[in-house]
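In: turn this into a model:
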Amino acid sequence: MLADVAIPEIRQVPVPGGRLEDNYGEKIRIGLIALCDDVAVDRDFARMIPDDRVALITSRILLEQPNSERTFLAMADRIPDTVRLLCPSLRLDSVVFGCTSATSFIGEARVTELVLSARQGVNVTNPGTGAITALTELNAKRVSVITPYTAANTENVVRMLAKGGIQSVQVSCFGFDTDMGIGSVPRDAYVEVARNTNHQDAEAIFVSCTATKALDAIDEIEAATGLPCVTSNQAAFWHALRMAGWNEPIAGFGRLMRNCW
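Out: Okay, here's the model as predicted:
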């Protein structure tokens, strides 16, 4: 019990003018399933929100470290309960499962099925589906891929792209297998690799993984290479917005966010 204190009279007063309004996200609300150790994905989504007409609701999901096929697959059964924590009393328009590699192992269709089992009627996407859709929209069927992953995890993402009709013509990876390690790679590292790589006949650059610092490097990569640059977080956010009906350009995050609505 709290100590006894003298409490003044408490008055309940009406809202001035009697006017109430919707919660944030009156136009679009996006639910994000973020990995427990990924500090980049919700930060990046928040940076891309154009104004208060769009709201972001985040729920965390456990991913054991280090990252591997076993730990990614183990997340699948946790997805429905994580979705149920996304403001169940409020309207949601899109739900993003925020892991590119896990999507490549669990499967895009299965991720969608698991989300919809807990929240029917929402649009569902993930960084893999978002990237494939974005690259297709940019008319980029051949891409240069940069990842922070190990070669094994990178290989599976390349397979997912191929299944979606996107050919990887050049692939580079940094070799990390934890989200904390991935998050330690500076943004400039992505710029330098993109600038110094022979992209052959690639039509775009794809930087995979939601835990990277690559979002803020997109415009610099595009300027240095002359190619459109798509990242996991940018593509997933763009796809979630577009599926929910957004059609206004958003500056500062590459050609995709400026032009592809």
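In: from now on I want contacts and neighbour counts done on CA atoms only, so please keep to that.
Out: Will do.
In: right, and Thr82 touches Ile61 too?
Out: Yes - the criterion here is Cα atoms under 8 Å, and Thr82 meets it with Ile61 at 6.3 Å.
In: ok, now which ones touch the one residue sitting closest to the centre of the chain?
Out: Among the residues of the chain, the one closest to the centroid is Asn233, at 3.4 Å (Cα atoms, centre = their mean). When contacts are counted by Cα atoms under 8 Å, 6 or more residues apart in numbering, Asn233 touches Val41, Asp44, Phe45, Gly98, Pro127, Cys209, Thr210, Leu215.
In: could you identify the most distant pair in the residues you listed?
Out: Spanning the widest gap among the contacts of Asn233 are Gly98 and Leu215, at 14.5 Å by Cα to Cα.
In: this one next, for a side-by-side:
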Amino acid sequence: MTALGLLYPGHSAEDDYPRIEQLLGSDIRIDLVHTDIGEDAHRVDALREMGTPERLASGVQELRHAGAEAVVWACTSGSFVHGWEGAQDQVRALAQTAGMPASSTSFAFVHAVRELGVGRVAVGATYPQDVATLFADFLRAAGLDVVTVKSAGIAAAAEAATWGEPEVLALARAADHPDAEALLLPDTALHTAAYLTTLEKELGKPVLTANQVTVWEALRLTGRRVNAPELGALFTKEPLVQV
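Out: Model (predicted):
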């Protein structure tokens, strides 16, 4: 049994994770601990506060007791708003506190894009434009080519959590670009686990979503690879040779 530890802010789309666990169809357990979201606002100051070391550390002990082998801060905006260097500092502090390998959803997107072997991506963000732009800047700092960014202008995670398949598909279509080799939907408050195959069939390219890449990143940290086609192209790729 491989136990994956996730720190998830508040309560929005956490029910994606039991679905993903079921779709993995293997000896994988996802242990999820909720962290204090503070003010539910897609605003830079609120997002930075949400990912402070103190808030993240509060859930680590529970994950250790559950036997987690790696921990991922399951929040995109609560990591990339700190910038590339700040997000690295956040993950390093989390790993030190937890005593195990650590990452965040922002870095999960970068690693997942590299795993797919693509360089040009489109972004469909629920966030307001200024926050969506910060995510694009984070990806560019990783050497990725962001060809377009579509903002839905949602002000809070609670609103994103109300979206169903029609809204998610509409955002994906609006954000897609002919030059993009993959589409990224970066909000762990957005339900996407049930729509991955539909999204990829609709767009004809890999689609990476926040909760999907978060679990993939936790598996990567533990050295596990699981073939799960219902979770999209990311979970069917053969491992790339790392140079």
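In: and the equivalent of Gln167 of structure 1 over in structure 2, how far is that from Phe135 of structure 2?
Out: Counting by TM-score structural alignment, Gln167 of structure 1 lines up with Asp145 in structure 2. Separation of Asp145 of structure 2 from Phe135 of structure 2 (Cα to Cα, to the nearest Å) stands at 12 Å.
In: who's more crowded, those two?
Out: Using other Cα atoms under 10 Å as the criterion, Asp145 of structure 2 and Phe135 rank with Phe135 on top: 26 against 17.
In: just the element for the alignment partner in structure 1 of the more buried one, please.
Out: Superposed on structure 1 with TM-score structural alignment, Phe135 of structure 2 falls opposite Val157. Taking DSSP states H and E as the criterion, Val157 of structure 1 maps to helix 151-163.
In: what's the mean deviation for that helix versus structure 2?
Out: When structure 2 is superposed, helix 151-163 of structure 1 averages 0.9 Å from its matched positions, counting by mean Cα distance after the TM-score superposition for structure 1.
In: swap in stretch 233-241 of structure 1?
Out: Relative to structure 2, stretch 233-241 of structure 1 is 0.9 Å off (mean Cα distance after the TM-score superposition for structure 1).
In: could you tell me where that stretch falls in structure 2?
Out: Counting by TM-score structural alignment, stretch 233-241 of structure 1 corresponds to 211-219 in structure 2.
In: okay, the residue nearest to the centre of structure 1 and Ala214 of structure 1: tell me how far apart.
Out: Remark: distance between Asn233 of structure 1 and Ala214 of structure 1 (Cα to Cα) = 9 Å.
In: about what we covered before: so which strand or helix has the residue nearest to the centre of structure 1?
Out: Asn233 of structure 1 belongs to helix 232-243, assigned by DSSP H and E.
In: may I see the buried residues of that helix?
Out: Neighbour-count burial for helix 232-243 of structure 1 flags Ser232, Asn233, Gln234, Ala235, Ala236, Phe237, Trp238, His239, Ala240, Leu241, Arg242 (criterion: 16 or more other Cα atoms under 10 Å).
In: so the aligned partner of Asp16 of structure 2 in structure 1 versus Gly98 of structure 1, what's the distance?
Out: Under the alignment (TM-score structural alignment), Asp16 of structure 2 maps onto Asp44 of structure 1. Distance, Asp44 of structure 1 to Gly98 of structure 1, using Cα to Cα: 11 Å.
In: which one's more surrounded, these two?
Out: The neighbour count for Asp44 of structure 1 versus Gly98, taken as other Cα under 10 Å, is higher for Gly98 (28 against 20).
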